[in-house]
Structures are given as structure tokens and as C-alpha cells.
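In: heads up, no residue letters with this:
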């Protein structure tokens, strides 16, 4: 893949991806983070793909206007943890501390430090929720994996492996628990049939509110960039 920019104010990052199966240029804007990807045939000059993007500039910018602007995680910004916005400040000690309205972070790279801290916090919360729902269901899972997924908040494999996005720790606790119940329910029903949703309701209760929150607000959790 190659990275380019569409000129303008502001410039729009473009990712060019070659595919041996592509027969023409295709343009995709991620619904989660607004990433613009151009897929082009193997032998097509990059210049033609960039010209194609320039022709579509109005369409691209109108779609990007619907996405929340990316935000670098650094001192002074407000970051949600458990759905509560807290301002990032310099720690007086050597570890991360979450206070009512602030997050104390040591060192000069708060994004990197916070990412490690939040992954571990997410693992603890998601493991506890998964343990609880698996015990209620009466079916064990085999492992928990955390990733920074952009296409889904969780998944369940046929051998009982659970995968979650660690960014769920940024969402309200009930949203995190709903996703855990959703994936654990797949241990019994590997589909999205009425029987599956009945299992989710049995494990979690009324799941409509957290499910709706994810659909409406979930993409905002991807706006925070920690690797700066």
C-alpha cells in the first residue's frame, strides 16, 4: 500500500492499494474512521488513481464531513474512559491514575503510555464480563484476544475464542458488557437468529440501548490516535 494526499485545506490522506483481482479503480471511505482507500489494478499508474480521486474530491469531502475529526492523544485533551471525558495531565508519580475529571499520565508520550494502560484495563473488564456471562450460559470460552479492530467490536470463533476491540474501554460500561454478552451468546448460537438474540437478552437483559449507542456513537471511539 502507498500513502498520498489529496491537496486542499485540509489535505486528505489517501491510501493506494493494488489488487490483482481489481479490473478498475474503486474508492472506499471507512464508515468507522473516514480512511480513504483507492484500490487499483496491478499495472495501473498511480497517477491515474490520484486523478480519479481529484475528480471525486467533492464527494470525498462531503462524506468526510460526516466523520468526527481525528484527535491525537496528548496532554490537555479530553479522552473518554468508561464513557466519561477526562482531561489528560502530567502525572506526579510513575503510573497512570484515573481521577474523576482527569487522567494522570507519566512520561512525555501520553498516547503510547495510555494505550498500554487502556488495553490492560479493557482486558480485565472484558475478561470479568465474559467470565460472568459464560458461567450464566453454562458454556466456557477458550481464550480472549484484544485487537484494534475497525470493522467489528467483537467476534467469536467456532472453537470458543473471543476477540474484542480494546477501544470498548472508552465506551460506557454497559456498552462493553453488552458486547461481551453478545459474543458469549455466540458460544451457543453461531448466527444472528431469533434464538441468538434471545440468548443475548437472557444474558444481558434489554440490550437495545447499548446496541443503539454503538451504532450512533461507536465510530467516535476510533477518532483517538494513540501512536503519536
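Out: Sure, I can see it. Predicted model, so just to flag it, every value in this text is computed and none were measured.
In: hey, let's count contacts and neighbours off CA atoms from now on
Out: Noted.
In: What about residue 210, how many residues nearby?
Out: 20 (other C-alpha atoms under 10 Å).
In: correction: residue 134
Out: Per other C-alpha under 10 Å, the neighbour tally for residue 134 reads 21.
In: The structure to be compared is supplied as follows:
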């Protein structure tokens, strides 16, 4: 651990069945089942150090436009941006008829056993898009639950949409649209966009009064707004490349 060019933490979890590494802008974390020997964990990190360095560089934005690198193909080990981290995709062959994506500390794709390797990428892309949209719907709903009760900011409807140049919008009838690509941004960024659009239910402009209302819900919203200014373009590029 001391000889590596980075530090990392170890977290034991009975919910995971195998070791995994999560890289975010704030930390490098190794998550492992409770009974895995610590020496084995350190060896695992040592073996993965090149991937860790690359992932850390991507999430930190030190090698733009590598914060959201668009892979040539999707398969085993492809890093997928999700909730502010980069998760290497793990493929598992199953006797099912279509690709199924799941996340339990690691991002797993169940691939139909009959599907040849050369067909994996084409099958994975639409499955990832569908799964990410479903996750966006879930996490947007959770953010709404946290903020709608305050000052009765209740939308008429909420849609998760593909938007080419906007992260969210609030219509004249209080219908809110949220861009599903935000599920790949840090959680607080998605929450900021939800709060932003909710506040437009009460104040339709971007006056000082509007920003004061946003700050009542999210006192540190400025950093989330800045993240979108700095990283949003790359995230849009990645998302539309994934759908292409």
C-alpha cells in the first residue's frame, strides 16, 4: 500500500460477493466480502493500479476530454460512469434471452449464453441506456420526495427525457423534465437540477429571489452548478455516443 502512487480505503460488506474498486473524485475505495484476507486485498489493488490511475485521471478531469471517455466497444472491464464514479463493467453469461444490467456495488451485465462475443457491444449499449434511464427515474423520484414538501413545490408531472442541450425544464403547467444523463453525474448534481426546476414552480425567472430559494433547499448549490458548466458538455457527448 505504501509503495503505490495513491492511497485507498478498505470497506467490508456482506452485500458483495467479490472484491471491487470504486474511484470517485474524493477517494479510492476497495469493497470486499468480510472474509477476504487483507493481504489479498492489497495484492488486488496492486494488480489493478494502472486501471485505478486511469480511472482517477478520468473522474478528476485532469486529461480532458477523458472525464467521460467514449469506448470504441462495450464489454468486460469497460468503465461506465454512474452516480459520479467509474465502474468497470463485469459480464456474466446467463441462459436468459436478453441482456440484464444490475448494480450491487459493482456493475454487472448478464449476457445471453448464446450471444457470440462479437455481438456483446451492440447488445450492451441499448441495455445500458434502458437501465440508466430507469435508475435516473428512481433517483429523481427520491430527490423529489426530499424537496417537494418544502413550500409546496409540487409538479404537475415529472418526465425523464433525452435532452440535447438542457438538463431540466419546467413548463407553464408545472410539468418538469429531467435529463436522464444526470444519473452519470455525482448524486448532488442530479439533486441540484431537480431542485432548480422545482423552484421554478414558484419563481419563473433566475432572479436573486430564485437563487435564494434554491439555496434554502441546497445551500452549496453553486458547486453543483459549476460542475455542470465544467463537465456537462462531456457528459452530453458521452450520453449521445452511448445511444448512437
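Out: Alright, I've got the coordinates. The structure presented is a predicted model; accordingly, all values stated were derived computationally and were not measured.
In: Superposing both, give me the TM-score.
Out: Put the two chains on top of each other and the TM-score (TM-score structural alignment, normalised by the length of the first structure) is 0.65; 162 aligned residues with a C-alpha RMSD of 2.0 Å.
In: tell me the contacts of the aligned residue in the second structure for residue 210 of the first structure?
Out: Structural alignment (TM-score structural alignment) places residue 210 of the first structure against residue 224 in the second structure. Counting by C-alpha atoms under 8 Å, 6 or more residues apart in numbering, residue 224 of the second structure touches 188-189, 192.
In: redo that, cut-off 10 Å
Out: 185-193, 218, 230 (C-alpha atoms under 10 Å, 6 or more residues apart in numbering).
In: For these, work out which two are farthest apart.
Out: Farthest pair in the contacts of residue 224 of the second structure (C-alpha to C-alpha) is 218 and 230. Separation: 19.4 Å.
In: Of these two, give the one with the bigger neighbour count.
Out: Using other C-alpha under 10 Å, the more surrounded residue of residue 218 of the second structure and residue 230 is residue 218, with 18 against 12.
In: can you tell me how far the more buried one sits from residue 196 of the second structure?
Out: Distance check for residue 218 of the second structure against residue 196 of the second structure: by C-alpha to C-alpha, to the nearest Å, it reads 9 Å.
In: intersection of neighbour lists for these two?
Out: Common neighbours of residue 218 of the second structure and residue 196 (C-alpha under 10 Å, 6+ apart) are residue 211.
In: rewinding a little: the contacts of residue 224 of the second structure into JSON lines, with extra columns for distance to residue 151 of the second structure and secondary structure?
Out: JSON lines is the format used below for the contacts of residue 224 of the second structure (distance: C-alpha to C-alpha, whole Å; DSSP: H, G, I helix; E, B strand; the rest coil):
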{"residue": "185", "distance to residue 151 of the second structure": "27", "secondary structure": "coil"}
{"residue": "186", "distance to residue 151 of the second structure": "26", "secondary structure": "coil"}
{"residue": "187", "distance to residue 151 of the second structure": "23", "secondary structure": "helix"}
{"residue": "188", "distance to residue 151 of the second structure": "21", "secondary structure": "helix"}
{"residue": "189", "distance to residue 151 of the second structure": "21", "secondary structure": "helix"}
{"residue": "190", "distance to residue 151 of the second structure": "20", "secondary structure": "helix"}
{"residue": "191", "distance to residue 151 of the second structure": "17", "secondary structure": "helix"}
{"residue": "192", "distance to residue 151 of the second structure": "17", "secondary structure": "helix"}
{"residue": "193", "distance to residue 151 of the second structure": "17", "secondary structure": "helix"}
{"residue": "218", "distance to residue 151 of the second structure": "14", "secondary structure": "coil"}
{"residue": "230", "distance to residue 151 of the second structure": "31", "secondary structure": "helix"}
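In: could you pull out the helices for the first structure?
Out: Ranges of helices within the first structure are 46-55, 57-64, 110-137, 173-185, 194-204, 208-217, based on DSSP state H.
In: So which elements touch the shortest one?
Out: The one in question is helix 57-64 of the first structure. Helix 57-64 of the first structure sits against strand 12-19, strand 26-29, helix 46-55, with contacts defined as 3 or more C-alpha pairs under 10 Å, 6 or more residues apart in numbering; DSSP states H and E.
In: who wins for proximity to residue 228 of the first structure among those?
Out: Evaluated over those, closeness to residue 228 of the first structure peaks at strand 12-19, with 16.3 Å, by C-alpha to C-alpha.
In: now for that closest one, which elements pack on it?
Out: strand 2-6, strand 26-29, strand 36-41, helix 46-55, helix 57-64.
In: Kindly recompute the last result at 6 Å.
Out: The contact analysis (3 or more C-alpha pairs under 6 Å, 6 or more residues apart in numbering; DSSP states H and E) places strand 12-19 of the first structure against strand 2-6, strand 36-41.
In: what comes up buried for the first one?
Out: Put plainly, it is strand 2-6 of the first structure. For strand 2-6 of the first structure, a neighbour-count test (16 or more other C-alpha atoms under 10 Å) marks residue 6 as buried.
In: Next, the angle strand 12-19 makes with that strand.
Out: Counting by axes from the mean of the first three to the mean of the last three C-alpha atoms, to 10 degrees, strand 2-6 of the first structure lies at 140 degrees to strand 12-19.
In: Surely residue 168 of the second structure touches residue 177?
Out: Yes. The pair residue 168 of the second structure / residue 177 is scored as a contact, 5.3 Å apart, by C-alpha atoms under 6 Å.
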